[in-house]
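> Sequence first, then the predicted structure:
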Amino acid sequence: MTSPLLRLLPPPALLVLGCCFCLAVPVTPGLAADAAAEADPFATYGAAVPDGKLREYQKLFRQKQIGTKTLTAGLSQRLFIKGVRKPVGSQARVAYQAPASFAVRYTHPEGEWLLLHKGQLEVQRRGKPLMVKQIGRGDTGMSNAGPLMLLELLRDGGTAFEGSYDVAMREADSRLTVILQARGNGGKPSLIRTTLSLPALELIEIDVTFNGDQGRIVYGFSSIQRNTKIDSNLFVSGETKN
């Protein structure tokens, strides 16, 4: 069974851990669908949000994240792999404590964890030595993109990455889709699509696509609790209770 931590750390971090996964090639749609996608590839997510309203949503979401001192949530992960019919999935509990502590404790399968704390990334896999790496804020290298992207999003709404992406928003029913398209390559994800609930602007899903055939990861969030007391041991290196 594929390690769940490989599903959180995108390529080429997978290469570091001894695996390499590629994105499944989608089925080619019909000509009419091709033409529609070229004209507006994000139309399926709803009507385009005008600039003024976009900036207001950005402001409100940043305020929500900056005002969040602690957060816990259920996390589902799906990794799309070339040659595999179904995505590889895992389940975890995540915890965040402002300003820079983020932990992932796996519940299915059990026994592995990831920790970002005091500028250090730690990854523990069953039967493997602890992997430790020093990282800096705004480090968008792909080996850090999974955990760092989530930390930056929870900390201040992801402002550290905005300079490298073009931002668009789509609104439909009770959902807001935020679409970040990379400017150039630079070893970062090529497309990040975040789905939020309306009007609460609560996280529902983050869909991350990497350049070329390097992979796609979808994070789903559930049972989110903000600004409640959490166990500080969650941010201590080692096996702790979920």
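Arrived safely. Residues are numbered from 1 along each chain as shown.
> Only C-alpha atoms from now on, for both contacts and neighbour counts.
Fine.
> For the nearest residue to Leu8 once chain neighbours are set aside, grab the count of nearby residues.
Once flanking residues are discounted, Leu8 sits nearest to Gly146: 5.8 Å by C-alpha to C-alpha, 6 or more residues apart in numbering. Using other C-alpha atoms under 10 Å, the number of residues around Gly146 comes to 21.
> Could you check the helix or strand hosting Gly146 and say which residues are buried?
For Gly146, the host element (DSSP states H and E) is helix 145-156. Within helix 145-156, the residues that qualify as buried are 145-156, counting by 16 or more other C-alpha atoms under 10 Å.
> So the residue nearest to Leu8 versus Leu60, what's the distance?
24 Å (C-alpha to C-alpha, to the nearest Å).
> residue boundaries of the strands in the protein?
47-48, 70-80, 88-97, 101-108, 110-117, 120-124, 131-134, 165-172, 175-182, 191-197, 203-209, 216-226 (DSSP state E).
> Output those strands as CSV; include the columns mean neighbour count.
Formatted as CSV, the strands of the chain follow (neighbours: other C-alpha atoms under 10 Å):
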stretch, mean neighbour count
strand 47-48, 15
strand 70-80, 21
strand 88-97, 22
strand 101-108, 22
strand 110-117, 21
strand 120-124, 18
strand 131-134, 12
strand 165-172, 18
strand 175-182, 21
strand 191-197, 20
strand 203-209, 20
strand 216-226, 19
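> Distance to Ala36 added to the ones you listed, as TSV?
Below are the strands of the chain laid out as TSV (distance: least, C-alpha to C-alpha, whole Å):
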stretch	distance to Ala36
strand 47-48	14
strand 70-80	25
strand 88-97	30
strand 101-108	39
strand 110-117	41
strand 120-124	42
strand 131-134	44
strand 165-172	16
strand 175-182	18
strand 191-197	19
strand 203-209	21
strand 216-226	23
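> Next one for the comparison:
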Amino acid sequence: CGMCYFLCPRTYLPVDILNMTQGNSSEIKSVSTIGHYIEVYSARTKIKSIAKVCQDGGITSTCLHYLFDTKQIDLALGAKMSGTPWRPEPIVIQNKDDILLTTGTKYVNNPTLSVLKDLNKNPTKLAVVGVPCMMQGLLKSKIYNIDIPALNQIKYRIGIFCMESFSYESFLKICEVLKVNVKDVRKTDINKGKFFIYNNSGDELALNIEILKNCSFYRVVIPFYRIVDFIDYYKVFILQ
């Protein structure tokens, strides 16, 4: 039907229109390297179960925990690891326990919004956790008044930082270059211009992003130079 192409933030993204929908609040500040923001905080979760498995501070998971705890949402959309090592898949988070399935950064692309169509049957209060392109897609759907009932049920859009999003095949190649079995990967991270893999033995393996970009297998879903919303301006929460 063409809806995927129509709503994709990388087809024709009306940045000026997107900015207009956010208003001209005097509270909004700007810094050239990351985009618009109101306030910036550094925080760490106090929930022990989240702290044990989170990527950094666990704030995204903690906010979802709060929203469930205060009954402000019934369901949330996010990403969890599938049965294939380090290949994420969408998940409908139904309670606080499910949040623990979604912790940690996934650098392989995941079609989180694809499950929205399955949530049209029953009225519910939703939260969506996603990267900038997902937030832009949601806002485009609102601007163009797309007839998907679940879109009107979204109460919170929780945006997370994004610099790179690899295809699964590219991720496997990175593991190959770093000589680590994908089944032995414990954690991944991007920091200080490098892609890090931590294995189950406690080793830290790193590959410079600039070197990575010159590799024949290098392919990202949304190259960094095309991201116009690094900090997820088009959402309700900014979290990392």
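The structure has been received and is ready for your questions. The model shown is predicted, which means the values in this text are computed figures rather than measured ones.
> Send over the TM-score of the superposed chains.
The TM-score (TM-score structural alignment, normalised by the length of the second structure) is 0.27; 107 aligned residues with a C-alpha RMSD of 5.9 Å.
> picking up where we left off before, show me what the helix holding Gly146 of the first structure is packed against.
The contact analysis (3 or more C-alpha pairs under 8 Å, 6 or more residues apart in numbering; DSSP states H and E) places helix 145-156 of the first structure against helix 51-66, strand 101-108.
> Relative to Leu79 of the first structure, tell me which of these wins on proximity.
strand 101-108 (14.5 Å; C-alpha to C-alpha).
> by how many degrees do that closest one and helix 145-156 diverge?
Going by axes from the mean of the first three to the mean of the last three C-alpha atoms, to 10 degrees, strand 101-108 of the first structure is angled at 130 degrees with respect to helix 145-156.
> Quick one: work out the angle between strand 101-108 of the first structure and strand 120-124.
Going by the same axes, to 10 degrees, strand 101-108 of the first structure makes 10 degrees with strand 120-124.
> name the element Asp97 of the second structure belongs to?
Per DSSP H and E: helix 96-99 holds Asp97 of the second structure.
> Show me what counts as buried in the following helix or strand past that helix.
Beyond helix 96-99 of the second structure in the direction of the C-terminus, DSSP H and E gives the next helix or strand as strand 126-130. Judged by neighbour count using 16+ other C-alpha under 10 Å, the buried positions of strand 126-130 of the second structure are 126-130.
> Including distance to Val177 of the second structure, could these go into TSV?
Formatted as TSV, these follow (distance: C-alpha to C-alpha, whole Å):
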residue	distance to Val177 of the second structure
Leu126	40
Ala127	37
Val128	34
Val129	31
Gly130	29
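> Closest one to Lys48 of the second structure out of those residues, please.
Comparing those against Lys48 of the second structure with C-alpha to C-alpha places Val129 closest, at 21.1 Å.
> how about the nearest residue to that closest one, chain neighbours excluded?
Nearest to Val129 of the second structure is Ile158, by C-alpha to C-alpha, 6+ apart, at 4.7 Å.
> Tally up the residues packed near that neighbour, please.
Ile158 of the second structure, neighbours per other C-alpha under 10 Å, totals 25.
> other SSEs contacting the one helix or strand it maps to?
Using DSSP H and E, Ile158 of the second structure falls within strand 154-160. The contact analysis (3+ C-alpha pairs under 8 Å, 6+ apart) places strand 154-160 of the second structure against strand 126-130, helix 132-143, strand 237-239.
> Would you convert these into CSV that also reports distance to Tyr66 of the second structure?
Shown next, in CSV, are these (distance: least, C-alpha to C-alpha, whole Å):
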stretch, distance to Tyr66 of the second structure
strand 126-130, 12
helix 132-143, 21
strand 237-239, 13
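> For the closest residue to Ile238 of the second structure other than its chain neighbours, give its distance to Gly35 of the second structure.
In space, and not counting its chain neighbours, Ile238 of the second structure is closest to Gly159: 5.1 Å by C-alpha to C-alpha, 6+ apart. Relative to Gly35 of the second structure, Gly159 of the second structure is positioned 13 Å away (C-alpha to C-alpha).
> Give me the more crowded residue out of those two.
Gly159 (26 against 14).
> Leu138 is in contact with that one, correct?
No - counting by C-alpha atoms under 8 Å, Leu138 is not a contact partner of Gly159 of the second structure; they are 11.5 Å apart.
> Quickly list what's touching both of the two.
The contact sets of Gly159 of the second structure and Leu138 do not overlap (C-alpha atoms under 8 Å, 6 or more residues apart in numbering).
> List the contacts of the nearest residue to Val94 of the first structure once chain neighbours are set aside.
Once flanking residues are discounted, Val94 of the first structure sits nearest to Val104: 4.5 Å by C-alpha to C-alpha, 6+ apart. By C-alpha under 8 Å, 6+ apart, the contact set of Val104 of the first structure is 92-95, 113-115.
> same thing but at 10 Å, please
Shown in contact with Val104 of the first structure (C-alpha atoms under 10 Å, 6 or more residues apart in numbering): 5, 8, 72-75, 91-96, 112-116, 123, 147, 234-235, 242.
> circling back to that earlier point, I'd like the distance between the residue nearest to Ile238 of the second structure and Glu204 of the second structure.
28 Å.
> Ser61 of the second structure against Ala79, yeah?
No - between Ser61 of the second structure and Ala79 there is no contact under C-alpha atoms under 10 Å: 11.7 Å.
> Flag every buried residue along the helix or strand harbouring Leu205 of the second structure.
Assessed by DSSP H and E, Leu205 of the second structure sits inside strand 204-208. Using 16+ other C-alpha under 10 Å as the burial criterion, the residues of strand 204-208 of the second structure that qualify are 205-207.
> Let me know the closest of the residues you listed to Phe6 of the second structure.
So of these, ranked by how close each gets to Phe6 of the second structure (C-alpha to C-alpha), first place is Leu207, at 35.8 Å.
> From Glu176 of the second structure, how far out is the closest one?
For Leu207 of the second structure, the distance to Glu176 of the second structure - C-alpha to C-alpha - is 11 Å.
> ditto for Pro90 of the second structure
For Pro90 of the second structure, the distance to Glu176 of the second structure - C-alpha to C-alpha - is 26 Å.
> Lovely, talk soon.
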